[in-house]
Every structure is written in C-alpha cells, then in structure tokens.
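>>> Would you be able to build a 3D model of this:
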Amino acid sequence: NLALNLLVSLRYPGGSANHYARVKVPMVKGIAPRFLNIDDSNIYVKLEDVVSNNLDLLFPGMEITSCELFRATRNAVVEMEEEEADDLLAMIETELRDRHFAPIVRLQVEQDMNPTHRGMLAAELGLDEAADVFGVESMMAMRDLFTIAGLDFPELHDPPHKPVEHTRLVHDSRNIFHIIRDRGALLLQHPYESFTTSVERFLRTASEDPKVLAIKMTLYRTSEDSAIVESLVNASRNGKQVAVLVELKARFDEAANIRWARRMEQAGIHVTYGVIGLKTHSKVILVVRKDYNGLRRYAHIGTGNYHAGTAHLYCDLGMLTCDEEIAKDLTELFNYLTGYSPPPRYRKILTSPYTLKKALIEKIDREIKNHSKAAPGLIQFKMNALEDVDITRALYRASRAGVKVDLIVRDTCRLRPGLPGLTESTQVIGVTGRFLEHARIYYFRNKGNEEYFIGSADLMKRNLESRVEVVTPVEDAKLRQELRLIIDVQLSSRKHVWEMQSDGSYIERKDTSSKKTLSPQETFIQLAQKRMAAASKHQQAKLRQKLLNHFHNRLKNN
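From the prediction side, this is the model:
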C-alpha cells in the first residue's frame, strides 16, 4: 500500500517478445531513504532514479525497453460489524492485518506512461482505467519532501518558534485547580501558548494532587512518547479512579492506540472503546476534586488532539473551566460513553450526533428571524470543512435573507459566496501559514446577545451524525474578546489569506499597503509575545482592548 514501484519492460537480446517485471523501490528508514545525498553535498537524487538507471544490475544481459513509476492505494476504510464483535480490540487488530490485502482503490502512474502499460496495470489490479487510474505530473509521495524541507538552511526557514506560557499560569505557581477556581476559565491558544505548561500541567497536577478523586478523558490521538498517558498511569498508581475512552478507530493511529490501551489497562485504568457505531472524536478531560467546600469538577474542552507533537504544528483552542453546568454535562456525557445510560439532554454543551446539528440549524434560523436593518444578523464560523448539506442549505437561507455570513474554512467548502441574489452577503476565506489551521469557532450575533462556541466538530456529515463531538459555549467576557480577536485578525488580514470566488476558485488577497504587514499566524505569534511581556507589567487587559479596537477598526475599513 502506497509503496513506489517500477514497471520494467524488458526482452531477451535479439528477441521480440516483451516481458514485464515489477520492482519495488526499496525505501527503508535510516538505510535507504527516498532522497540519497551525493558526497555530503546539497545535491540529492531520488531513490527510484538510482534504481531505474541501474536496472542492468538487476537484469543482466536483458534489454530494458522502458521503466515507469506507479503506486497503488488500498482501501483503509473497512466496515466492521461492531455489534457482533466479542472483542473490539481484537477485531481492529485483525482489520489492521487485513489492510495490507484490502482492495486497491486508486492507481497513480506517471503522466506519460505508455497507454498500453497503463491499461495492462489497471486490468491486472482489477481497476476501471477511466475511474481509478490517475496520471501524476509532479512527484509521487510528496510527503517525502519533508526530508528536503528539514535541511539546515536557516535563511529558508521561518524563524524558530517557541510557545510562550499562558499569562495566567506563568507567574502563578499555585495548584492549577486553585487558579481556575479563583480566577475563572482560561482560553488556551496553541501553538502560540504552550501545551506542556497548560494541558499537560493540568493532567499532571490531577495525577499528583491528593485531593483529586477521579479523572475521565477521551483519547483520539496522542504522541509516541505521551506525557498524557504517563500522567494517567501515574494517577491510577496514586489510587485515583481513572477512566479513559480510547478511540480504536482513529484512522492510521489504530495500532498506536491499541498499544496505549493495553498499557493503560495494565496500569489498572478503566479503558473503554466508545459507543458502538460511532467514532469518539471529542477532546475532553474531566477531573473530580475534593475542594475546601465540597466536590468540584474541573474540565478541559478542546479543538485539537491530546498530542504534544501536533500542538506545536496545529492552531487549536482549548478551555480550562470549573463551570458547574458544563461539568454536570460532561459527567453525564461520560456516563453515556462508558456505561449504558441513554443519551442525556445537556444544559450547555452541544454534542454530536444528538444535539449539535439541530442546535446549529436552529441558531442559523434564529439569526434569519432576528435580522433587520436596525439589527443586522451576523454568523461567523471558523472550521476545517463545511460539507454537511443541511447546514450548507441553512447558511444559504441566511445569506439570501441578508444575514452577513463570514466563513473561515481551511479545506472543503460547499457554499459559494458572491452569487447574485443568493450569497451576496457571504464571504469565504482560507488562511495558510507555517501552522495548520485546525480550530473551530462558531459565532452568532443573536440580536446583541452574542454566542461563541468552540469544540471538536467540523460541519461535515460524518462529524455531525456519525461521531461523538463536543462543542462548548464560551461565556467569559475576556475569553470572548480573545475569540473575537482571532476572527477579526483572520478576516481583516491581507497576507496568506485566500478568498473564494463565486465559481469556487480561490484568489490570494494582495497586500496594497506600503507598510510591512503580518500574516494572521505571524500576528498571533507577536501578540502572544506581547501578552507575555505585558503580563509581567500587569498591562494585559489594556493591551487586549487596544488590540481588539485596532483589528475591529481595520475590519470595518476593509
């Protein structure tokens, strides 16, 4: 699966009949990399080029008539009968072994491959040449270019980035639960703010704090040397009740998650694998602690995985809170995920597959109903993808009614802006940069009674109907200001921002300013550093308001 192969056409000297051989390009990590360095210089040669130019060593005495590169992709999506499984973990392990022999769903070939060879390969692999075979003009397996991107040329790289500590945590050495309890919820912005000194600190403290009684958590993906798992194991050893829902069906991380599940089970952790028929994609930690005035629950709800590696590369949000109603909601959510209780009705959080989609459509329709010239409606969503048909239709209705719709979408977007009489009040942009935009924010003006939400769900059918997702309201005024700043910066920026046109194509915004401008991500790096400097001088509130006014005015003038 995804291996690079050479289709070699050859014949015996003086013969006329062609024979064919398949040669697998022998990439072995640390031994035979994709790019071979020539004499410790800055010159690299692709391994397949080396092999193809030395085929006479593999086929001595034969006449090589052609050599063409191809690779096959096997199906990684296997429908499993979970309800009939006695052991889901064993079923996943079997599926992983079977994946090596799964049906081929795509064949990539060189663009100029001989048409006869192309058809022959398709027939041999049981593929429809017209539908399943794709000519590739550029290099195949382009992810291997990370080797080249990692070369030490400082002048060609972005400046090194080091996340700063959250300003509420950096100068406060108290127990993190005391900080949350006494000073209110915290909004975490990764990778600008450190994952290690916030989320990992939260869980590490929970594992060591003698007043913590229980920890519950969902785990979709985590890093190879996971401090998250070590904290959970440590908590169990310290006598705390620990329950972790591990999603075994996290695609391409199944094997790693099986290893972590077994490691945690051996440490006495109660490990479950979620709800039959649903993937658990939510990012939630719930901690039960015996405070001075009784039991109190603390929570982290995020948009990104509990993965220290991606926390350095993905733009994600998280909230640390001890809000009583959110904590009650999460308690009932975990009872549903780890037991047999029916799906509950929640007080504040929105969840898939039961309440989120319906709630979002109702809020869009409410914005339409409330819209007027005196109080214009406004919907602003930031997400990875807009694919769900019902949500898309609701947004079309809103735009046609005159509601302003701003969408910041990294990937697929089914809605087209700028269509006369339909989406003239809608804009769709995409933000690029050194980090992957991964956060989800959902905002409704709601006639002045504004609503902000963050969470794990994209607006895709699979997220809204086939996964367990959690989206939480953000109610603290200061945290809302931070979210408003994120939205305004991205909507107003001229650098590394692409605007969708009415035909679905994208055009990059042009910076017409004579001054040097920053991209959204460069802006957030700078803001995080300014916040850190201001925190030591107790000027953060003034700085936040000043920045908010600046970007809000810039957005109005665009």
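>>> use CA for all of it now, contacts and neighbours both
Fine.
>>> elements contacting the lengthiest strand in the chain?
Secondary structure assigned by DSSP state E gives strand 63-74 as the longest strand of the chain. Helices and strands touching strand 63-74, as assessed by 3 or more Cα pairs under 8 Å, 6 or more residues apart in numbering; DSSP states H and E, comprise strand 5-11, strand 104-110.
>>> Here is a second sequence; please produce its structure as well for comparison:
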Amino acid sequence: MIKKNEVAVVEPKEKNPGAENSNTDKPEFDLTSPEWYLNRELTWLEFNRRVLHEGEDERTPLLERIMFLSIVGGNLDEFYMKRIGGLKQQVGAGVRKLTVDGRTPGGQIDECHAVVRSILVKKKQLEQELLGKLSEQGIRIVGYQELDKDQQKEVDNYFQENIYPLLTPQGMDPAHPFPFISNLSVNLLVVTKYQHDAHPFLNRIKVPTGVGIPRFLRVGEGHLYIRFEDLIANNLTVVFPGLVVESCAFFRVTRNAITEQDGANANDLLAVIETALRNRKFAEIVRLEVDADMSALHRGMLAAELGIDEEKDVFTVEGIIGKRDLFEIASIDIPEFHYPLHQPFDHFCLSGDSPNIFHIIREKGSLLLQHPYESFDSSVQRFLREASRDPKVLAIKMTLYRTSAGSRIIPYLLDAAQNGKQVAVVVELMARFDESANIRWAEHLEEAGVHVTYGVVGLKTHSKVIFVVRRDFDGLRRYAHIGTGNYHAGTARIYSDLGLLTSDRVIAQDLTELFNYLTTGYAPERNYRKLLPSPRVLKKALLDKIEREIANHSTKNPGRIQFKTNALEDKDITAALYKASMAGVQVDLLIRDSCRLRPGIPGLSENVRVVSIVGRFLEHTRIYYFQNNGEEEYFIGSADIMKRNLEYRVEVITPVEPEELRKVLREVLDVQLADQRSAWEMLPDGSYIQCTGERKKGCHEILIEKAEKRLSDAQALCSLEQKRLVKRKKGRGKK
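Predicted structure coming up:
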C-alpha cells in the first residue's frame, strides 16, 4: 500500500453557529464554491501516478511493468498536445475566466508542470530499476560503447546500409535557417567544427520515422538492443566527414494538437478537417525535452529558436527520450514475463455451431457482451458480417468514431453495399488523432456507394451504434448493437467494454429517430422512449434520476446510485451527487481518471465512495445504476460524465432490462467495488490509496474466470440436453 496523504480538514458553514446541531440543523455548503471541485487536469495526472505505480508493483510481470512505463510516456505526450496545448491557447487569447475549481488557464499550466516534473522523477527511478531487472533476465538495452568490437562492426554495417541513406543533416547558420522540427520526433543536435578552426557549427539530424526501422535495434540473435539514435550518434564521422564532432545531444518537441477551425458555417466539413490537419503539423510548440548531456547554452538556444519559455517549458529527461517507444521492448514475446495469455471466449449464446445470429437475438431478445473477456470477432464483427451477407437484411446504419486496419468493419460495410444493401455510415471526422484514417475510410465507403455523412455540425458523434433492418418471417424487424467502446479490433482486446445486441422494438424505434437526426442534422422534438441520447436528453435525465433517488430515499428504503465511467467532470452532475449524499443516498463511483468530486467530507460527501481501477485492461465501460425505490435501472453507453459529452456530443445510453443481463452488470459493479488488487480509493483531498486485502486476484482476472464459467456452464448444459435427446430417440426406437 502506498503511503496515505494527509487529509485536508473541512470546516463547513453551519446554519446556527454556536448552537448544537440537530437533525434539522445540518451543515450548509455552498455548492458553487470552488473548494468542493477538484481540477480536471490535475486529477488526470493523478491517474497517471496510479498507472505508473503498476509499473512499480513487483506483482506485475516484468515486461508488463515496462508496458505501464511506456503507457505513461504516451499519456503525457497526449496530455501536452491536447490539454496543455488548449490551455496555452486560452492564455494566448487572454482568457481570464476561472474554472469551476477556481483556477486560471495559466495557473493550471504551472500546477500541471510541477506535477509532471514530480512524475518524471518517478519515471527516471522506475526506468533505471526496470532496465536493471531486464538485464538480469538477459534483456539488455546498452549504449554503443558497451558493445564489443564484433558487435560494433555489425551495427556499423547496418548503419551504412540501412540508416545513413535516410539521414538528412541540416546546418544552422545564416545561410541555413533553423529547420522545422516535427512533432514527437527524436532529434540530434550536433556541434561540429573544422580541424584547425575554433568556430563551431550547429547541425540537426532527425531520427527517421515511419521507415520500418525500430527504435530499439536488435544486436545478434539474443535480446541485446541499442537505440536507433545512439547508433547514429556514434557514426557521426560518417555523416560529417573531415569535421570534428565536438558534442551531440538529443531533443524532442511536442506540438499543440488543438488546431480545429470553426466549421459551423463551412460548406465543406471535410475541407475544414483537412486544413486543420495541415495546420497541426506546424502548430506551436508546447514542450521541449532535452537529454541531460545538453549544455545550458544549447538548451537556451533551442528554447529561443522554438519560441518557448526555457524555465517553464523545457524538461530535462534522464534516460530514454520518448519512453512511449518502450512499447517495442514490452512486446518481446517471452510468456513468463507477461500476464497469462487470455484468449477471449465466445459469448455462451454465440459459441460453437450457433445458428443465424439474428435468430439468436430474436429468440433471446437481448445479449450482453463483455469485452475483452468475450470475443469481439465472434459477436460484434459477426453481427456485421452476417448482416452484410444475409439476403433478408435490407439496410445497415452505423456510427464510426474509431476503427483500425485490423478490424473487419470497413470490409463488411463494403461487402454489404456490393450485396445491394442500403448502407449509411456516420463518420466522425474530428476523432482526435484519427482524422486522417477516418477521411480515408469515408472515401473508400463513398466510392463503394455507401451513404456517408459527417454527423451534426458543431457536435461530435461519439455514440457506438450498429442498426440493421431485416425482413423476418413476420415482417420487418430491426436489430441493433449499442456499445461503450469503439469498433476497433485492437482495443477490443485490451479495453474493458460492454455491448448490447438487441431486437427490442422500442429501442429500435428510438434508433430510427436517432439516425434520421444524424443523417439530416434536423432536430425537431424527437420522442425517445427508452434511449437517453445527448445532447438533448441525457444530462436532464441523469439529473432527474438523481433527484428522484433523493426523493425516494428513506431509512427503511435507502437510495443508491452507482456510476462507472472514465471521468466525472460536469459540475452540475457533481453538485447533484453532493446533494444526494447530503440526503443520505449511498453513491458509489467507479471513475477511471478525472474526477471533480471530493468524497468523505463530513456533511457533504460522507456517503460517497470514489474508486479507480487500474490493472491489466484499460477501463472503458460506462454503467449507470439507480436503485429507484426497488425498481432498479441499469444503463450502458458511450457517454462519460463530462460537459463535452453531455452537451456537445451525440452519445447514446441504453437501458438494460432483462434480469439475466442485469445480473452480469451487478456482478461487474460488485467485483470492482470489492477489488483489493487493482482498486484505488480517493481521499477527501483528491489523493488516492491502493486498496489491499487478502484477495490476491484483481477484478480483471476474476471477470476472466466468470466469463469462462458462463461459457463452460452453457456448454455443459448443451451437452446434457444432447444426451437427453439421444436417450429419448433411443427410447422411441425400442418402442
């Protein structure tokens, strides 16, 4: 267990100062006061401390520990591109409006820098520890000078044949202006001079990317590795023949990714996004990373040339710059240094030689899918595959936020169009860092005759929905998949998500309304009877249900609210949950990363528990539960409790009504709230302590076992039914 931080003492205002409090004289809290709201950026950085701790935890397999170190590196890259980049834009625009937690944009940047620097210290210590442990196991990342002569000759030959032709050294002098530095590229700053001349020359070499050469080059047949840039640095006499190399140091820049243009009045949204992508390449620099060997003079020169504040925006990195690339090392195939292999199970209703998937859904009414415990391919992709080929299917509609080249989603949609189905796809062009891929997918789909739209102007379409219209024996019937995760085969193996396959007629009617809205952009007063879409319905519905829970709460029938989501950022929902706690309602929050609410404050939030799960899989599921006076309600869907999701995105939340499916959701909530391995509980000051106890398995391992048991129980039942059938046939034969 990590050490518990000191908890802030809270002194609430009282209605009757000096008098003894009675039940009617409860402390009074001003829920507009910034002190009750934690900062979004700082709580997200706190989440990365928890991720880093998984790398520090000796119970985690060695190469998985490297993976967590890599994940934090990538997370911080994205944090600077998106969050710090956005804050710097606000500072540049002169924004002075305070956040709900009472901070200015500039103040947030300064506080974030301080937290990041403390995380970097931890990363440095962890990197040194893990590289030492890797070395003990025969996996070594060494410097060029640590290689023997034969090994140096091997890598030098590789440099001459495979790297040297790709290099473009760039001088920096009056005839050669300071070069453009691309985002997240590793660069060498090389100082050279002539043999008998004291005047130095500055040069920049970019380490080539996207050329099929790994960051960590394997030497020989074992697990000995040298960094790409280190090999370049030790062959500079080849790059600069006849010159003396005085010094060489590495650096890396991070550019702002917030470059969207206002497309509200644009005639061509696609053109707007393409322009934004071009602008992102040249966006302002928000961070400069330099290695510890760079001189103060050159550090200052780079900061000046790049237009950043040397004191605030320059970070000295000990060890490997760009630690996200340690993913290459973490991916080494040595099973004993990884988590036990998990091959997703088929959903028990979809296993074996199961019939047409639409017959199964129609018979069952609804199926609940749990990824990555259950297979994405044999459920979601199968649903779309059979829809694309089934002659009775007339139309397929879906929303596409993110997918991957490894997914079969796009080929199945193309097949459907070629097979004469009506296919309509709402492609979200503004899915951050997936814009280029989504533009390509959209073009492929349009070329095949698919009706492609880009959603509603001014709103991101973040919902995860596939909608199929089929001519069944009794007329037209509509089938749907509504999920919490993207249609992405890669993330479906490492993200924890849920999906609902359903033929519910009311949900289908609601989805008809939703897709008509998405494909036309026209939003009259559409009547949704079961679904809770945003931006028009969801937030009000959540606030109303919280208020209902407060009204229904009593000593004999206590209320309960449980939310599982990636983030809790919206102030109105946070304030409503405070009110629920003050009314006595038990509030359990499984929040992965950012959370504004402070639990455990007497009189305000002593009935609130905030738990974060950090483990083998990335938590991505959204579940909303209300006790509702015994008439329990469960919802799943794509929306986090953030202002952007509730007010500026198209999201879909669906009820889960069949009792057997609710039991699975109840199981997920209970297992995670009882976790003693992967769970962290928030203290009133916003810090976290890791939950520890006798249970050695984390919730992810437990849920793997439960998914396996569901399948084995179903197979056993099927086998028993087959035996009974055979026995009955034999009995009839004797007669």
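>>> Give me the TM-score for this pair.
Counting by TM-score structural alignment, normalised by the length of structure 1, the TM-score of this superposition works out to 0.91. Behind it: 536 aligned residues with a Cα RMSD of 2.1 Å.
>>> just to revisit the earlier point, can I get the helices and strands packed on strand 63-74 of structure 1 in a markdown table with mean neighbour count and distance to F202 of structure 1?
Rendered in a markdown table, the data for those read as follows (neighbours: other Cα atoms under 10 Å; distance: least, Cα to Cα, whole Å):
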| stretch | mean neighbour count | distance to F202 of structure 1 |
| --- | --- | --- |
| strand 5-11 | 19 | 48 |
| strand 104-110 | 20 | 44 |
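>>> want to try a markdown table for these, with distance to S513 of structure 1 as columns?
As requested, these are exported to a markdown table (distance: least, Cα to Cα, whole Å):
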| stretch | distance to S513 of structure 1 |
| --- | --- |
| strand 5-11 | 50 |
| strand 104-110 | 43 |
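>>> Among the ones you listed, which comes closest to G302 of structure 1?
Distances from G302 of structure 1 to each of those were compared using Cα to Cα; the minimum, 34.2 Å, belongs to strand 104-110.
>>> what does the closest one rub up against?
When contacts are taken as Cα atoms under 8 Å, 6 or more residues apart in numbering, the neighbours of strand 104-110 of structure 1 outside the stretch itself are 68-75, 118, 122, 125, 127, 132-137.
>>> Can you select the buried ones among those for me in PyMOL?
This is how PyMOL selects the buried members of these, with burial counted by 16 or more other Cα atoms under 10 Å:
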select buried, resi 68+69+70+71+72+74+118+122+127+133+134
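>>> Following superposition onto structure 2, what is the mean distance for the longest strand of structure 1?
Comparing strand 63-74 of structure 1 with its match in structure 2 after superposition yields a mean distance of 2.7 Å (mean Cα distance after the TM-score superposition for structure 1).
>>> Where in structure 2 does the very next helix or strand once past that strand align, residue-wise?
Downstream of strand 63-74 of structure 1, the first helix or strand assigned by DSSP states H and E is helix 88-99. Matched against structure 2 by TM-score structural alignment, helix 88-99 of structure 1 falls on residues 269-280.
>>> tell me which residues in that stretch are buried?
Applying a neighbour-count criterion of 16+ other Cα under 10 Å, one finds 269-270, 272-274, 276-277, 279-280 buried in stretch 269-280 of structure 2.
>>> Next up, the contacts around the residue nearest to the spatial centre of structure 1.
Compute the mean C-alpha point of structure 1, and by Cα atoms, centre = their mean the closest residue is H438, 4.8 Å away. With Cα under 8 Å, 6+ apart as the criterion, the residues that contact H438 of structure 1 are 303-304, 314-316, 383-384, 410.
>>> Save those residues as TSV, and put in neighbour count, secondary structure and distance to V8 of structure 1 too.
What follows is those, written out as TSV (neighbours: other Cα atoms under 10 Å; DSSP: H, G, I helix; E, B strand; the rest coil; distance: Cα to Cα, whole Å):
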residue	neighbour count	secondary structure	distance to V8 of structure 1
T303	27	coil	48
G304	25	coil	45
Y314	19	strand	42
C315	21	strand	45
D316	26	strand	47
M383	26	strand	45
N384	22	coil	42
R410	21	coil	41
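>>> and the gap between the residue opposite L590 of structure 2 in structure 1 once aligned and A528 of structure 1?
Under the alignment (TM-score structural alignment), L590 of structure 2 pairs with I408 of structure 1. Between I408 of structure 1 and A528 of structure 1 the distance is 21 Å, computed by Cα to Cα, to the nearest Å.
>>> higher neighbour count, the two?
Relative neighbour count places I408 above the other of I408 of structure 1 and A528, with 27 against 19, counting by other Cα atoms under 10 Å.
>>> sec struct for K530 of structure 1, please.
Recorded secondary structure, K530 of structure 1: helix (DSSP: H, G, I helix; E, B strand; the rest coil).
>>> And the match of L590 of structure 2, which helix or strand is it part of?
Element membership of I408 of structure 1 [criterion: DSSP H and E] is strand 404-409.
>>> That strand vs structure 2, mean deviation?
Averaged over the aligned pairs, strand 404-409 of structure 1 sits 1.4 Å from structure 2 after superposition, using mean Cα distance after the TM-score superposition for structure 1.
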